[in-house]
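**Student:** Just need the structure, nothing else, for what follows:
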Amino acid sequence: MVNKKFGIAWDVLHDVMKMGGAVEAAPCNALLTALGRGNDFKRMSELMAKMEEMGIKPDVITFGILINRLCKSRRIDAALEVFETMSGGVKGVSAEPDVIVYNTLIDGLCKVGRQEEGLRLMERMRSQGGCAPNTVTYNCLIDGFNKVGDIERGRELFDKMKEEGIPLNVETLNTLLDGLCRHRRLNTAFDFFNEMQRDGLKGNAVTYTILITSLCNVNNISKAMELFNQMLSAECPTDAIVYHCLISGLSQAGRMEDASFVVSKLKEAGFSMDIVSYNVMINGFSSKNKPDKIHEMIEEMEASGVKPDSVTYNTLLAYLSKAEDFKSAHKVLDRMMDEGIIPTAFGTLIHAHCLDGDIDKAMRIFRDMGSKSKIPPNTVIYSDLINSLCKKNDVEQALYLMEDMKEKGVRPNTQRFNALFKALRENNLLKKALQFMDRMVEQACNPDYITMEILTEWLSGVGEIERLRKFVQGYPVSKPQPQQKDGIVAL
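**Tutor:** Prediction:
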């Protein structure tokens, strides 16, 4: 569609020129802008060639459009070539770069990590271009140095701005604050913020989001709430992001009353909760065991048209399992399956059923993991099941799970071997025990005092102390050992 429109537009211009009409750069610039939005550099080059062919001289806007699109596509070297063409009079083309062109290039250089080149271009701007750097110039450079962790250079440029009397704006403030907070220099960030406030430069929604998020990241929730209240008192225009950040921080810290307060303020400001905020609130109320509040959140989500996602369902599944509300947990699980959402909280439900003594349900869920969700069980899930099966003296299924673990490459821990050895001893399955002693050796799973207590009592009672000695020394015990004679292994 863009190509078709370009062709029609160019045909119209071409016809005008054929009829002797004068065509300047402006309509061509409009075409260049449209092509640039689609990153159609091939047609942009064709248009420039046609302009040269028709004797249409590009102006500073023409070159600015080209440089802007090239910088946004991170083709900085190509943008620099265009810049040299316009400022060097190549092919008789000459257009003096203005401050917008310089700032576009400086920003492009900083975004690809070429800050020093950006600084040199600013000096060239002063000396050769006859343009004075402005607030945007410095903001681009400060941001560039902050992004690579050179906060001191960013602060030096800020001080230079003040010396030269270049106006500071809220973007300058936010750029420096973001750099300081990213590198965990929160005290310096707040000193700078307070200094700017005293100088009359007030923060905006972005300012408060940067600071509040940084405080939540270091778990300084009290200070974050203090700053939030300061923001409300100052009647600073805000956006939803600052509320969402604080709701998340408060919920993770377990301060659910404060989180609910911020939710109410978010609604008063005319914003809505998003799925992330609902999820952190549900998780926070789950941690506090507040089923009524969880139910309230779910109802509000549905009324607001916010669809639960994988995090919502898995949080609910984990909570209901721990609360041993198995009926509700299985409803959530069935709904997840129906909606094609993969449960990651299988382990919590299996663990809860094991604690409840319902190993049959636990095993059914285990089988569903493989047949329906395709999620591979981990060591913890196998451990819960094997431990419960051994307590029920269901050695056959416990052995099956141990073999399944081996087949799937899941490494059992010492506690699982201990549970199995205990069950094998109670059923007098010495041969199997010797095989699993070998497996412990193969998998470099070190026995603990419980292992040694079980095996020592059992093996010494059946005259197998030598096998126990070899096991402790890290040798196989179930297979016959090669006979040695005079220190040489007999073949």
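
**Student:** going forward, measure contacts and count neighbours with C-alpha atoms only.
**Tutor:** Will do.

**Student:** Leu434: which element?
**Tutor:** Assigned by DSSP states H and E, Leu434 belongs to helix 430-442.

**Student:** after that helix comes which helix or strand?
**Tutor:** helix 449-461.

**Student:** still on that earlier bit, quick one, the helix holding Leu434 and helix 449-461 angle?
**Tutor:** 140 degrees (axes from the mean of the first three to the mean of the last three CA atoms, to 10 degrees).

**Student:** Show me which positions of helix 430-442 end up buried.
**Tutor:** 430, 432-434, 436-441 (16 or more other CA atoms under 10 Å).

**Student:** May I have the secondary structure class of Ile67?
**Tutor:** Secondary structure, DSSP: H, G, I helix; E, B strand; the rest coil: Ile67 is helix.

**Student:** scratch that, Ile56 is what I was asking about
**Tutor:** Strictly by three-state DSSP, Ile56 counts as coil.

**Student:** centroid residue for this protein?
**Tutor:** Per CA atoms, centre = their mean, the C-alpha nearest to the average position across the chain is that of Val276, at 12.9 Å.

**Student:** residues in contact with the strand or helix carrying it?
**Tutor:** Mapping Val276 onto the secondary structure by DSSP H and E places it in helix 275-287. Contacts to helix 275-287, defined as CA atoms under 8 Å, 6 or more residues apart in numbering, come from residues 244, 247-248, 251-252, 254, 256, 259, 291, 293-294, 297, 301, 306-309, 311-312, 315-316, 319.

**Student:** following that helix, which helix or strand shows up next?
**Tutor:** Taking DSSP H and E, what comes next after helix 275-287 is helix 291-304.

**Student:** Please generate a structure for the following sequence too, so the two can be compared:
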Amino acid sequence: MPAMNLSSHSLQLSTLSSSSSSSSSSSSSFTLHSSQNYKPTRTRISCVSTRPRRRVGGRKGEDPESRELVRLVMRSFSEKEPLVKTLSKYVKFVRTEHCFLLFEELGKTDKWLQCLEVFRWMQKQRWYIADNGVYSKLITVMGKKGQTRMAMWLFSEMRNSGCRPDTSVYNALIMAHLHSRDKGKALAKALGYFEKMKGMERCKPSIVTYNILLRAFAQARNVEQANALFKELDESILATDIYTYNGVMDAYGKNGMIREMESVLSRMKSNQCKPDIITFNLLIDSYGKKQAFDKMEQVFKSLLRSKEKPTLPTFNSMIINYGKARLQEKAEDIYKNMIYMKYSPSFITYESLITMYGYCDRVSRAREIFDELVKSGKEMKVSTLNAMLDVYCLNGLPMEADLLFEEARNMRVTPDSSTYKLLYKAYAKANMKELVQNLMKVMDRDGIVPNKRFFLDALEAFGSSLPSPEKNLRRTQYTART
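**Tutor:** As a prediction, this is how the structure comes out:
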């Protein structure tokens, strides 16, 4: 394979005719060394790509010593050793920056109650001073965990403590509401706060505020409201940034709204905002999910010619999306080219390959990759186990999935709620009642408590596996005749 040409070129996206089928044999042949030319039929959008500047320095509290102390605290507390007791052991060393890092670490799991324990512990220390930053961080954590009421309580607590809200606090509050399940109500609340912010000098909406709302309305497929916000932003003193466009394009892309995504890309180009690797990746993923492989390949070639460099998510996305279209050879070519370009596969890459082979009916090859990972001695991720289980379930092999599930404990990997959910749905769909009952026993033994969503999905799977009333009537009539 000849050396790749990475000279700087513009990103050129052509609105191609939709007649090219992604899964048909007529889809465009593509390799990194292809000389195929793409001819646009209507519009052309071009952006010059450069690397984004990196911020100098890190956030406060992100020095290695602070991280190490937080890791020590996280390792030390348990059911027998409460978090507050552990913090008291290190009271001479723990300060606000450490608590911020603790909020982050605890927020990555469902330990939001422990965040409140840390907060209460902070308030009792001599060095504690009520600060908007602390409340903003906690409100953000509560919002991500769907604890909107707790976020509102913290907002009230902040005002009672004498702190005056600022833009960052309202941004966190808007985000907290947008994480709630009732999206219609959440968007109305968010707009209410947005309008309120305009009337308060300390809380004027920032570009971050607009970015949050633009992405939210794009996710809700509310193009009219998103365009209204764009217009308002254009008329303000605020300047759009790369996060503005990436967020909106990603939301449209994930919803399959390719035309709207391309419209935002055109707006981005007209405002002289330069794309980064996130822009390239989201375009590649969005086109791939829609199986618009001609456009996906074109963006990838533009990426290789730009000053940016592909990342592992670039390749992982292409492997999976080719796999879903059952284009095994193309997916394998992408993997080979990735290795040729000196990229080291991550566990997500291997999961992408396992999933790809599952879609291409190559179950044995998927299992070979899985077994190689097990034998490698690398730490097994539950997501990798889930990927292999999903391949079995996708190919109608519930017994093989059940056998692998039993073997999982010997692989030093602990199943999570998503593991049980995908197995429950697969067993129910296959009408394997004994496997369902055994799985419920294991869930009970492991303390896995299914929520409402779990059972709704299970009932849906059961419903699809049961014969329709018409089939039951025909079966009764046939039995009566015989």
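
**Student:** ok so, going back, quick one: buried ones out of the contacts of helix 275-287 of structure 1?
**Tutor:** Buried among those (16+ other CA under 10 Å): 244, 247-248, 251-252, 254, 256, 259, 293-294, 297, 301, 308, 311-312, 315-316, 319.

**Student:** Farthest-apart pair in the buried residues of helix 430-442 of structure 1, please.
**Tutor:** For those, with distances taken as CA to CA, the pair at the greatest spread is Leu430 and Val441 (16.7 Å).

**Student:** Is there a neighbour count for the residue lying closest to Val148 of structure 1 once chain neighbours are set aside? I'd like the number.
**Tutor:** Of all residues not flanking Val148 of structure 1 in the chain, Gly113 sits nearest, at 7.4 Å (CA to CA, 6 or more residues apart in numbering). Number of residues near Gly113 of structure 1 (other CA atoms under 10 Å) recorded here: 14.

**Student:** I'd like the secondary structure assignment at Gly113 of structure 1, please.
**Tutor:** Taking three-state DSSP, the label given to Gly113 of structure 1 is coil.

**Student:** Trace it over to structure 2, please.
**Tutor:** Residue pairing (TM-score structural alignment): Gly113 of structure 1 is matched to Arg221 of structure 2.

**Student:** Give the aligned equivalent of Thr314 of structure 2 in structure 1.
**Tutor:** By TM-score structural alignment, Thr314 of structure 2 lines up with Thr207.

**Student:** Quick check, its match in contact with Thr172.
**Tutor:** No: the pair Thr207 of structure 1 and Thr172 fails to qualify as a contact (CA atoms under 8 Å) at a distance of 10.4 Å.

**Student:** Pull up the overlap in contacts between these two.
**Tutor:** Common neighbours of Thr207 of structure 1 and Thr172 (CA under 8 Å, 6+ apart) do not exist.

**Student:** Look at the closest residue to the match of Thr314 of structure 2 other than its chain neighbours and say how many residues are nearby.
**Tutor:** Excluding the flanking residues, the one nearest Thr207 of structure 1 by CA to CA, 6+ apart is Asn174, at 5.5 Å. Neighbourhood size, Asn174 of structure 1 [other CA under 10 Å]: 23.

**Student:** can you check Ser460 of structure 1 too?
**Tutor:** Ser460 of structure 1 has 13 neighbours, counted by other CA under 10 Å.

**Student:** Likewise for Tyr243 of structure 2?
**Tutor:** Tyr243 of structure 2: 18 neighbours (other CA under 10 Å).

**Student:** mind checking what it lines up with in structure 1?
**Tutor:** Using TM-score structural alignment, Tyr243 of structure 2 lines up with Val136 in structure 1.

**Student:** check contacts around that match.
**Tutor:** Going by CA under 8 Å, 6+ apart, the list of residues near Val136 of structure 1 reads Asn103.

**Student:** Return the distance of stretch 212-223 of structure 2 from the chain's centre.
**Tutor:** 16 Å (CA atoms, centre = their mean, to the nearest Å).

**Student:** buried set for that stretch?
**Tutor:** Going by 16+ other CA under 10 Å, stretch 212-223 of structure 2 has these buried residues: 212-221.

**Student:** Show me those that map onto helices.
**Tutor:** 212-219 (DSSP state H).

**Student:** could you dump these to TSV with distance to Leu187 of structure 2?
**Tutor:** Formatted as TSV, these follow (distance: CA to CA, whole Å):
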residue	distance to Leu187 of structure 2
Ile212	11
Leu213	8
Leu214	11
Arg215	11
Ala216	8
Phe217	8
Ala218	11
Gln219	11
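
**Student:** I'd like to know how many residues surround the aligned partner of Asp77 of structure 1 in structure 2.
**Tutor:** Under the alignment (TM-score structural alignment), Asp77 of structure 1 pairs with Ala188 in structure 2. Ala188 of structure 2 has 13 neighbours, counted by other CA under 10 Å.

**Student:** In structure 2, point out the residues matching the helix or strand Lys470 of structure 1 falls within.
**Tutor:** Element membership for Lys470 of structure 1, per DSSP H and E: helix 465-473. Counting by TM-score structural alignment, helix 465-473 of structure 1 pairs with no residue of structure 2.

**Student:** Remind me what that helix packs against, helices and strands.
**Tutor:** helix 430-442, helix 449-461 (3 or more CA pairs under 8 Å, 6 or more residues apart in numbering; DSSP states H and E).

**Student:** Beyond it, next helix or strand please.
**Tutor:** strand 484-485.

**Student:** so the next helix-or-strand element following that next one corresponds to what in structure 2?
**Tutor:** The element immediately downstream of strand 484-485 of structure 1 (helix or strand, assigned by DSSP H and E) is strand 488-489. Aligned by TM-score structural alignment, strand 488-489 of structure 1 corresponds to no residues of structure 2.
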